[in-house]
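# What shape does this take:
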Amino acid sequence: MSQPHDATPKGGMSDRTGRFVVQPNGRTTPLSPHMSVWRWHITMAASILFRATIIAGSFGFLFVVAWLASLASGAEAYQTFAGLASSPLGLLIGIGLTLVLFSFLLNGARHLINDMAVGLDLKSANLLSHIAVWGPIVLTVLFWIALFSTGRVSL
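Take a look at the predicted model:
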C-alpha cells in the first residue's frame, strides 16, 4: 500500500494530513481508525484498565514473593519486611494491590458474564463497564476505611 500526498478522500479534497492511503485496487481509504475517528467510550476504558490490572498484578506478585521469602528467612527478615510494609510506601503499595485485586475481580466477572453471551447489548455493556471501572475505586476506599477504623492498620 502506498501513501501519496495527493490521495483524495471522499469529498474530493486533497489529503495533506497523511491519514488516507491508496489501496492496491485504487480505492482511497482512511489509514486506520484512530482516536480522531472513534470517540472514547467506557467499554474502551474497561478493556484498557483490565490489561493494566494484569500488568500491575504481575508486579504485585513480586511483593508477595518478597513476603514469602522473608517468612522463609527467619524472624529478623520478617520483621524487616513488616516494617517496610507498614511504612507509608508499603501502605501505598498495599492500597494499590487492593485496587488491582478488586479491579481484576470485577473485570473478570464482566468477562465471565460476557462469555455466557449475557450483557452484550449496549446498555448492559456500558453498565458492566462502569461497574468494572468505578467499582474497584469504591471497594478499595471502603476496604481501607474498614482496616483503619478497626485498628488493623495505622500510620
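# going forward, measure contacts between C-alpha atoms and count neighbours the same way
Fine.
# Spell out the residue ranges of the strands in the chain.
20-22, 28-30 (DSSP state E).
# Quick check: buried residues in the lengthiest helix in the chain?
Using DSSP state H to define each element, the chain has its longest helix at helix 42-72. With burial defined by 16 or more other CA atoms under 10 Å, the residues of helix 42-72 counted as buried are 42-43, 46-47, 49-50, 53, 56-57, 60, 63, 67, 70.
# how many neighbours does Asp15 have?
Using other CA atoms under 10 Å, Asp15 has 16 other residues around it.
# That one contacts Gln3, correct?
No. In this structure Asp15 lies outside contact range of Gln3 using CA atoms under 8 Å: 9.9 Å.
# Second chain to compare with the first, below:
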Amino acid sequence: MADVEQGNRPLSPHLQIYKWPINMGMSIFHRVTGVAIGVVIAFVALWFFALAWSPEAFAKANWLMTSWLGWLVLFGGAVSLWFHFVNGLRHLVWDTGSSFGQKRVRRTALIGLVFMVILTLVTIWVAVAV
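The predicted model follows:
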C-alpha cells in the first residue's frame, strides 16, 4: 500500500518554484480578454439603449461612461480587444501548422504584446484627439 504520510514535501509543481512560460500567460489572458470584451460590449450597449430610452436615462449613463470609471472600462476594453485580436492572429498562423517552435512561440508572443500596446495607444490617441 502507498505511504500516506509523505512528510512536508510540497505538491509538484509548486507555485514558488514553477515559472509560467509566456505562452501559458498569453493563453490565460486570451480567455480573460474574451470575457472582458463581452462585458465592455454590454456596457456600451446599455449606453446606447439609454440614448434610445430617454434623455434622463442617457444623461445618467453618459455621466457614468464619461467618468473616470467609464474611461477605465473603455481603456480596458481597448486593451482587451487589441490583445485578443493580435493573439487571435497568432492562433490563425498556428492553424496553418507553422511557428510552433519554442523560440518562435516566445518571439511571436512578445511581438504580439508590442503590437497590442501600439494599437491601444493609437486607439486612445484617436479617441482623445478627434
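# so where is the longest helix of structure 1 in structure 2?
With TM-score structural alignment applied, helix 42-72 of structure 1 matches the range 22-52 in structure 2.
# quick one: that stretch to structure 1 mean distance?
Its aligned residues in structure 1 lie a mean 1.7 Å from stretch 22-52 of structure 2 after superposition (mean CA distance after the TM-score superposition for structure 1).
# gap between Val64 of structure 1 and Val138 of structure 1?
24 Å (CA to CA, to the nearest Å).
# same deal with Val21 of structure 1?
Distance from Val21 of structure 1 to Val138 of structure 1, by CA to CA: 45 Å.
# Please name the nearest non-neighbouring residue to the most centrally placed residue in structure 2.
Central residue of structure 2 (CA atoms, centre = their mean): Thr33, 3.0 Å from the mean position. Leaving aside its sequence neighbours, Thr33 of structure 2 sits nearest to Ser80 (CA to CA, 6 or more residues apart in numbering; 4.8 Å).
# Return the residue of structure 1 aligned against that neighbour.
Aligned partner of Ser80 of structure 2 by TM-score structural alignment: Val100.
# my read: that match touches Ile55, true?
No. Counting by CA under 8 Å, Val100 of structure 1 stays clear of Ile55, with 9.5 Å between them.
# So which bits of stretch 92-110 of structure 2 are buried?
Here stretch 92-110 of structure 2 shows Ser99, Val105, Arg106, Thr108, Ala109 as buried, counting by 16+ other CA under 10 Å.
# which residue in structure 1 lines up with the fourth one?
In structure 1, Thr108 of structure 2 lines up with Leu128, judged by TM-score structural alignment.
# and the residue lying closest to that match once chain neighbours are set aside, what does it touch?
In this structure, Leu128 of structure 1 finds its nearest non-sequential neighbour in Arg110, 6.1 Å apart by CA to CA, 6+ apart. By CA atoms under 8 Å, 6 or more residues apart in numbering, Arg110 of structure 1 lies in contact with Leu128, Ser129, Ala132.
# Also Arg106 of structure 2?
Arg106 of structure 2 touches Ile22, Asn23, counting by CA under 8 Å, 6+ apart.
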